[in-house]
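Asker: Sequence and predicted model, in that order:
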Amino acid sequence: MDDFNWTLHASALVTGLVFGYVLQRGGFCLTRALSNAVLMRDGTILRAYLLALLVAIIGVHTLGALGLLEVPVRPFRWVANILGGLFFGVGMILSGGCSGSTWYRVGEGAVGAWVVLLGFAMGATTVSVGALVPLRTWLQAPTVTVGGAAPTLYALVGLSPWMVIAVLAVAGALFLFRGQAEPDHGKWPWPATGLAVGVMIAAGWWTSGFGDRPAGITFASNTGHLLTYPLVGYPTQVTWSMVMLCGVPVGAWAAACRAGEFRWKLPPGWSLVKIFGGGLLMGGAALLAEGCNINQGLTNSATLSIGSLVTFASMALGAWLALWALYLRRG
C-alpha cells in the first residue's frame, strides 16, 4: 500500500462524485440540448451548456493567472477534429445521449446506458490501440499551427486572452438572458446548472493535477481504459481520469435518489442495436477527435483552443445533420 497514491484517488473520486451529482440534477446533456433546440425550439439546456463554457473559460484562465495551472492547449488537427466531431455528433443522436449524460444515466438506473457505454468503450479501444490505429494516425497527421504553436482564439485575433474573454462574456450574456422563460422540468434552473458545471470543469483542471498531469474532466479515452485495464492491463496503472469516471454514476445515483428519480429503466429491444451502434461511433470518433463533448466541448474549449472549438462546432453540426436525416427531412 506504500505505492498507493491517496491524493490522486481522493481528488479524482471527489471530483467524479460532485460532477455526477451536478450533471444529474441539472439534466445536463448536449444531445438533449441540441435535440430540444432543433426539434422543439427549446433552448433551455443549450443555454446551460453555453453558460458552462463561459464560466469554464473564465475559471481556467483565472487559475492560470494565479499560477495554479499551466494551461495546456490542444493541437488543431483539422481533419481529425472535423471528421471526429461530425461522427461523434451523429453517434450522440443514435445513442440518445452524449458521453457525460450516458455515464450519469447509469446512476439513474438506465440499463440502456450500459449498452451505449459498452459500444463506446469498444469503439474507443479499436481506434486508440486496435485495428484502426493506422487510420487514426493518418487522419490526425495534418496539423495547423500559428507561430509554431497550437492556435488559440486570442492568438488568431491578436488580442490578449482577457480581452477575448470580456467580449465573449458580454456577447454570451446578451444571448443567454434574452431567451424565453424556462419550462418546468424538475431539474435545476439552467443558470444554476451552467454555473455549477462550468465551475466543476475549471476545478477539474486543478484537481486532475494531483494525477500524472493536468488533463481536466473527460469521458473519452478513460471509458475505453475501464474496459481494457481489467482485461489486458492497459493502461499499466489506474489513472486519475479512470477513478474520476467511477465516481460520476455514484454521484448521479445519490442525486437521483435524493430527488426521487432513480428507477430501473429497460430500453425497448428494437433500440439495442441503434444505441450500441451510436456508442460505438461515439467512442471511435472521440478518440479520433481527441476528446468527447465534455473534454473537447468544455474542458479544452475553455482554453480557447481552436482545435477544441472546431471539434465542438463539428459535433453540433453532426448532431444537426442526424436530426435532420431522422426527423426533419420527412417534414
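Answerer: In hand now; what should we look at?
Asker: can we go C-alpha only for contacts and neighbour counts from here?
Answerer: Fine.
Asker: Do I have it right that Asn222 meets Val238?
Answerer: No: the pair Asn222 / Val238 is not scored as a contact, 9.8 Å apart, by CA atoms under 8 Å.
Asker: The two: which is more packed in?
Answerer: For Asn222 and Val238, the more surrounded residue by other CA atoms under 10 Å is Asn222, and the numbers stand at 23 against 17.
Asker: Now do the buried residues in the strand or helix carrying the more buried one.
Answerer: Using DSSP states H and E, the element containing Asn222 is helix 221-232. Residues of helix 221-232 classed as buried: 221-229 (neighbour count, 16 or more other CA atoms under 10 Å).
Asker: Looking at the residues you listed, spot the one nearest Thr311.
Answerer: Ser221 (16.0 Å; CA to CA).
Asker: quick one: the helices in the protein?
Answerer: 6-26, 30-39, 44-65, 78-95, 99-106, 111-128, 133-140, 153-157, 161-176, 190-207, 221-232, 240-258, 272-289, 306-323 (DSSP state H).
Asker: tell me the centre residue of the protein?
Answerer: By CA atoms, centre = their mean, the chain has its centre lying nearest to Ile294, at 1.3 Å.
Asker: gap between that residue and Leu156?
Answerer: 24 Å (CA to CA, to the nearest Å).
Asker: Equivalent analysis for Pro249, please.
Answerer: In terms of CA to CA, Pro249 sits 39 Å off from Leu156.
Asker: Between these two, which has more neighbouring residues?
Answerer: Taking other CA under 10 Å, Pro249 and Leu156 do not tie; Pro249 has more neighbours (28 against 10).
Asker: leaving aside the residues next to it on the chain, what's closest to the more buried one?
Answerer: Of all residues not flanking Pro249 in the chain, Gly107 sits nearest, at 4.3 Å (CA to CA, 6 or more residues apart in numbering).
Asker: what's the answer for Thr228, then?
Answerer: In space, and not counting its chain neighbours, Thr228 is closest to Tyr234: 5.4 Å by CA to CA, 6+ apart.
Asker: what's the spacing between Pro268 and Ile275?
Answerer: According to CA to CA, Pro268 stands 10 Å off from Ile275.
Asker: Name the residue in those two with the higher neighbour count.
Answerer: In terms of neighbours (other CA under 10 Å), Ile275 is the more surrounded of Pro268 and Ile275; the figures are 27 against 8.
Asker: Just confirm the more buried one contacts Gly96, I think it does.
Answerer: Yes: contact criterion CA under 8 Å: Ile275 and Gly96 qualify, at 6.9 Å.
Asker: Put this next to the previous one:
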Amino acid sequence: MVWMIISGLIVGSMLGFVMQRTRFCLTGGFRDMYVQKNNKMFYALLIAITIQSIGLLILSVTGVFKITYEPFPIVGTIIGSFIFGIGIILAGGCATGTWYRAGEGLIGSWIALFMYALGASATKFGFLKPISESINSKTLANSSMTETTGIPFWVFVVVLSAVTLFLVNRTLSKKKMMAVPQLKQRFTGIKHYLFEKRYHTFAAAIIIGLIALLAWPMSISTGREGGLGITTPSAKLVQFITTGDTAILDWGVFLVLGIFVGSYMAAKGSREFKWRLPDIKTIKNSVIGGLFMGFGASLAGGCSIGNGLVATATMSWQGWISLVFMIFGSWFMSYFVFVRPMQQYKKSAKTSAVTQTA
C-alpha cells in the first residue's frame, strides 16, 4: 500500500509538473489543427506516443511484461470519443489538463474536473452504467492491431517512428520553429531551469513519453496492469469520497492526485498560481464540458491520455480510432465556439464598413 501511494504520487507529480511548466495541452493542440492550421501539438503527441511505443517494444521483447488486449466496442469508442472531444473544447482542457490547471488555481478547471469525475463515476458505477453497457455490449472487436493484421508489433513501431521523425524534422527545419522565446530571467541556477526557462513543445513531448513509459512498470509493480490512466481513477476517487471504501483506491487514484500536486508545485515555484474566478459563461461551459468528458471517456474506454497516448502506443485499434474521433469532436465544437463567431464578426465588420462608405 505504501509503495502504491508513493509510486503513484511520484509519477503523477512528474507528469503534472512537466505539463504545467511546458503548457502541454492536447485540447489546444486539437483545436489549433482546425482553427489555426497548426499541427505542432499533434506532432508532439506523436513524439510522446513513439517514445512510449519504442520502450514498450523493448520491455516486451526482454520479457519484463507482456502487453495484453481486451475486446473493445467500436460504436462506443466512436461515439464516446466524439462526445469527449466536444467536452474538452467546452471545458477548456482535456482530462489531464483539468487536473493540472486546477493546480494553478483556475476555478473553472475545478468545476470542470468535478463534473468530469462525477460524470465518469455515474457512467462507470452509477445510473448511467446501463446506458454505457447497452452501447458497449455490441460491436465488440479485437483491439490488437498485430493479431488482426498479422503484422508484427515492431513493424508498427518502426512505421510510427519514421512518420513521426519525418514530421518533426520538417517542422524543425522552419526557422520560426527553432527558437523558443525566453522571458526576462528572474531566477538563477536550478530554479531557473525548473521554474522559469521555457522549453520547446517537442522537448516536453519526449519527457512526457518517458514518464508514460515509466508508468507501466511502476503501476504493474503494485498489481495494476497498464500505464497512465485518468478517467477510471477520477471516477474511483468520487466513489471513495462517497463510500469510504479503501478497496477502491489503486495506483491510478494516487497518479491523478499526484498530477494536481505536481502542477501546484510548478505553479507556485514559477509564481503562476493564482485563484481565478470564471464568468457565468465559462462556468456553464465547464459544467457541460466536464459532464461530456466524463461520459464520453467512460463510454470510449479512455480519454486523451488513456486512449490517445497510452492505447495508441500499444498499437491498439481502440486507441487510434478513439484519437481520430476525439479530434473530430473537438473540431466540431471548435467551429461553434471559435470559427463561427469569428466569421460572424468579420461579416458584421465588412457590412459596417460598406454602410459607412455608402
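Answerer: Looks like it came in fine. Treat the numbers as computed from the prediction; the structure is a model and nothing was measured.
Asker: TM-score of the superposition?
Answerer: Put the two chains on top of each other and the TM-score (TM-score structural alignment, normalised by the length of structure 1) is 0.92; 323 aligned residues with a CA RMSD of 1.8 Å.
Asker: State the pair within the buried residues of helix 221-232 of structure 1 that is farthest apart.
Answerer: The distance between the two most remote of these (CA to CA) is 11.7 Å, for Ser221 and Tyr229.
Asker: What residue in structure 1 is paired with Ala162 of structure 2?
Answerer: Aligned counterpart of Ala162 of structure 2 in structure 1: Val170 (TM-score structural alignment).
Asker: And the residue nearest to Leu167 of structure 2 when sequence neighbours are not counted, how close does it get to Ala313 of structure 2?
Answerer: Leaving out its chain neighbours, the residue that sits closest to Leu167 of structure 2 by CA to CA, 6+ apart is Tyr43, at 7.0 Å. Tyr43 of structure 2 sits 14 Å away from Ala313 of structure 2, going by CA to CA.
Asker: so stretch 115-134 of structure 2 corresponds to what in structure 1?
Answerer: Counting by TM-score structural alignment, stretch 115-134 of structure 2 corresponds to 119-138 in structure 1.
Asker: roughly how far is that stretch from the heart of the chain?
Answerer: Relative to the centre of its chain, stretch 119-138 of structure 1 is centred 19 Å away, using CA atoms, centre = their mean, to the nearest Å.
Asker: and if you look at stretch 135-149 of structure 2?
Answerer: 23 Å.
Asker: ok, residues contacting that stretch?
Answerer: For stretch 135-149 of structure 2, contacts defined as CA atoms under 8 Å, 6 or more residues apart in numbering pick out 69-76, 151-153, 299, 315-318.
Asker: Please name the nearest non-neighbouring residue to the aligned residue in structure 2 for Thr7 of structure 1.
Answerer: Under the alignment by TM-score structural alignment, Thr7 of structure 1 pairs with Trp3 in structure 2. Leaving aside its sequence neighbours, Trp3 of structure 2 sits nearest to Thr222 (CA to CA, 6+ apart; 7.4 Å).
Asker: Alignment lookup: the one you found to structure 1.
Answerer: Using TM-score structural alignment, Thr222 of structure 2 pairs with Gly211 in structure 1.
Asker: Can you report how many residues lie near Val55 of structure 1?
Answerer: The burial count for Val55 of structure 1: 22, using other CA under 10 Å.
Asker: Tell me which residue of structure 2 matches up with it.
Answerer: So, by TM-score structural alignment, Val55 of structure 1 is matched to Ile51.
Asker: so what's that match up against?
Answerer: Ile51 of structure 2 touches 206, 209-210, 213, counting by CA under 8 Å, 6+ apart.
Asker: okay if I get the helices of structure 1 as TSV plus distance to Leu298 of structure 1?
Answerer: Putting the helices of structure 1 into TSV (distance: least, CA to CA, whole Å) gives the following:
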stretch	distance to Leu298 of structure 1
helix 6-26	13
helix 30-39	11
helix 44-65	6
helix 78-95	14
helix 99-106	11
helix 111-128	19
helix 133-140	21
helix 153-157	15
helix 161-176	15
helix 190-207	7
helix 221-232	16
helix 240-258	16
helix 272-289	14
helix 306-323	8
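Asker: Which among these is found nearest to Trp264 of structure 1?
Answerer: Nearest to Trp264 of structure 1, of the helices of structure 1 and by CA to CA, is helix 111-128 at 6.9 Å.
Asker: Counting by contacts, list what the closest one packs against.
Answerer: helix 99-106, helix 133-140, helix 221-232, helix 272-289 (3 or more CA pairs under 8 Å, 6 or more residues apart in numbering; DSSP states H and E).
Asker: by how many degrees do the last one and helix 111-128 diverge?
Answerer: Regarding helix 272-289 of structure 1 and helix 111-128, their directions subtend 40 degrees when assessed with axes from the mean of the first three to the mean of the last three CA atoms, to 10 degrees.
Asker: Kindly report the same for the second one.
Answerer: Angular relation of helix 133-140 of structure 1 and helix 111-128 on a 0 to 180 degree scale: 80 degrees, by the same axes, to 10 degrees.
Asker: quick one: contacts for the closest residue to Cys29 of structure 1 other than its chain neighbours?
Answerer: Once flanking residues are discounted, Cys29 of structure 1 sits nearest to Ser101: 5.3 Å by CA to CA, 6+ apart. Neighbour list for Ser101 of structure 1: 23-24, 27-29 [criterion: CA under 8 Å, 6+ apart].
Asker: In those, which residue is surrounded by the most others?
Answerer: Of all the contacts of Ser101 of structure 1, the most densely surrounded is Gln24 (30 neighbours; neighbours counted as other CA under 10 Å).
Asker: aligned partner of that residue in structure 2?
Answerer: Gln24 of structure 1 maps onto Gln20 in structure 2, by TM-score structural alignment.
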